[in-house]
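> Requesting a structural model of the entry that follows:
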Amino acid sequence: MRTAAVAGMVTAGAAVVSLVHTPGAVADPHASAVAPTAMSTSAPAAFSPDSASSVIVKSPVTGSDAADNGDEAADDSAAETTTDDTATDDAATDDTTTDDGAAADTATQAAQDDAAAQEESAPADKGRGAEYNADGTIVVIDKAEQPKPQPASAEQIDQWINEALDVMKAHGIPGSYDGIKSNLIRESSGDPHTINMWDSNAVKNIPSKGLLQVIDPTFEQYHVEGTSTDIYDPVANIVAACNYAADRYGSMDNVNSAY
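Predicted coordinates:
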């Protein structure tokens, strides 16, 4: 009886085990609906936060993702470097443009200053009654239309001749007071601003000017250093004329007519 009982228990146990593992077996309606956890083989469900207080931890980056992220970072770095280089180039271009603009402005201003200085230093034509055409040539008139001279005072004429004689002596230019004065009165009546607008020199656009009626080319050639570059300046005009007369006639004292 004991042996049979044991055998029956063994047999019953095997039947129970067989029932549990039989595929498609119908569960006892009175049995629990919860499957034994020890028998579960499905993968655990992914974490899904169900409240605002849940903490989300960033998933670790896999090898391929890390490589992609690294490439993106390198591209971003290259883009930043390119941007920096472009900004540097732009800044250099701006600096160059600014420097070039400043240099151009400086050159323009310097040219304007030079022109203004030359205009100030260049003697303006003070010829009495002279008029000029648009091309710079003098307007030639009839002899009868020549403006009447306006002589300086005797004192002024004496002063100018004496100052001229001092300069001439310093430069070894011959001439006397009387020789200068006689020619001066004949040529200009003592008007330092006389300009001849009717003779052959006027037609050639090199009118005779000043106390001793000197043309511009002669004045420039025989101008004496230390005197004014203005052909209408009385002393400069006398000295240049006497220097020319000394070269051409030996002395202004030897001139008794147009020369």
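
> only C-alpha atoms for contact and neighbour calcs from this point on.
Will do.

> And the helices in the stretch 151-259 of the chain?
154-170, 177-188, 200-203, 216-222, 234-249 (DSSP state H, counting those that start in this stretch).

> Could you export these as JSON lines, including distance to Thr98 and mean neighbour count?
Putting the helices of the stretch 151-259 of the chain into JSON lines (distance: least, C-alpha to C-alpha, whole Å; neighbours: other C-alpha atoms under 10 Å) gives the following:
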{"stretch": "helix 154-170", "distance to Thr98": "53", "mean neighbour count": "15"}
{"stretch": "helix 177-188", "distance to Thr98": "58", "mean neighbour count": "18"}
{"stretch": "helix 200-203", "distance to Thr98": "52", "mean neighbour count": "15"}
{"stretch": "helix 216-222", "distance to Thr98": "45", "mean neighbour count": "15"}
{"stretch": "helix 234-249", "distance to Thr98": "49", "mean neighbour count": "23"}
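
> Let's see this one next, to set against the first:
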Amino acid sequence: MRTTTLIPRRIATTGITVLGAAGIATAALTGTAHAQAPAKPADKVLSADSATAAEHVATQAAHAKAAKDGKKAEDYPDNLDGWIREAMSIMKKHGIPGSYDGIKRNIIRESGGDPGAVNDWDINAQKGIPSKGLLQVIQPTFDQYHVKGTADKLTDPVANIVAACNYAADRYGTMDNVDSAY
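Sure thing, here's the model as predicted:
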């Protein structure tokens, strides 16, 4: 069994910095920084490419702010992006393959990004072991592929991602190779 150390998740307090960085990234990608009045955050709709770049810039800004405030760079926001990035950090330490895009694609398909999602209709649910969490893992699979040092709770977002990716690596080579229920 693989081992890891527990990395505490904290909510980042960099809202202004993150919104500013995301706006800068969006403006840089679209080339419209000087051509349009600044949009309110709720009015802004990003394309997939600019959203990814904006998320990257926002994450970098959050890491820079955390370092400036004396926090560790491993502090991740308590949201889907933060859960995936924290899980990937743990996976990297243990040689578990998987890309951000592959993990996110499967999360969106399996749970819509809801860490409390429960499948109460499929064959597993009919047998009394429903799939749960971001990547819809059943308890026996979670128990077998759980990575020590992550939470022991199936619906913990980071533990769910790491265990599911560990399972997918064993069965399919990587979560990136999973394109349907697994």
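
> still on that earlier bit, between the helices of the stretch 151-259 of structure 1, which one is nearest to Ala79 of structure 1?
Closest to Ala79 of structure 1 of those, according to C-alpha to C-alpha: helix 216-222, at 70.7 Å.

> so the closest one corresponds to what in structure 2?
On structure 2, the counterpart of helix 216-222 of structure 1 by TM-score structural alignment is residues 139-145.

> What's the average distance for the matching stretch when superposed on structure 1?
Once fitted to structure 1, stretch 139-145 of structure 2 is off its aligned match by 0.1 Å on average (mean C-alpha distance after the TM-score superposition for structure 1).

> From the rest of the structure, what touches that stretch?
By C-alpha atoms under 8 Å, 6 or more residues apart in numbering, the residues outside stretch 139-145 of structure 2 that reach it are Ile129, Pro130, Ser131, Leu154, Asn160, Ala163, Ala164, Asn166, Tyr167.

> Using JSON lines, lay out these together with distance to Trp83 of structure 2.
Formatted as JSON lines, the contacts of stretch 139-145 of structure 2 follow (distance: C-alpha to C-alpha, whole Å):
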{"residue": "Ile129", "distance to Trp83 of structure 2": "24"}
{"residue": "Pro130", "distance to Trp83 of structure 2": "22"}
{"residue": "Ser131", "distance to Trp83 of structure 2": "19"}
{"residue": "Leu154", "distance to Trp83 of structure 2": "14"}
{"residue": "Asn160", "distance to Trp83 of structure 2": "10"}
{"residue": "Ala163", "distance to Trp83 of structure 2": "13"}
{"residue": "Ala164", "distance to Trp83 of structure 2": "13"}
{"residue": "Asn166", "distance to Trp83 of structure 2": "15"}
{"residue": "Tyr167", "distance to Trp83 of structure 2": "18"}
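
> any chance of the helices of the stretch 151-259 of structure 1 in CSV, with distance to Asp84 of structure 1 too?
Formatted as CSV, the helices of the stretch 151-259 of structure 1 follow (distance: least, C-alpha to C-alpha, whole Å):
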stretch, distance to Asp84 of structure 1
helix 154-170, 73
helix 177-188, 79
helix 200-203, 72
helix 216-222, 64
helix 234-249, 69
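
> I'd like to know which of those helices lies nearest to Ala5 of structure 1.
Closest to Ala5 of structure 1 of these, according to C-alpha to C-alpha: helix 216-222, at 157.0 Å.

> how distant is that closest one from the center of its chain?
Between the centre of helix 216-222 of structure 1 and the centre of its chain there are 41 Å (C-alpha atoms, centre = their mean, to the nearest Å).

> One more: stretch 184-201 of structure 1?
Centroid displacement of stretch 184-201 of structure 1 relative to its chain, using C-alpha atoms, centre = their mean, is 50 Å.
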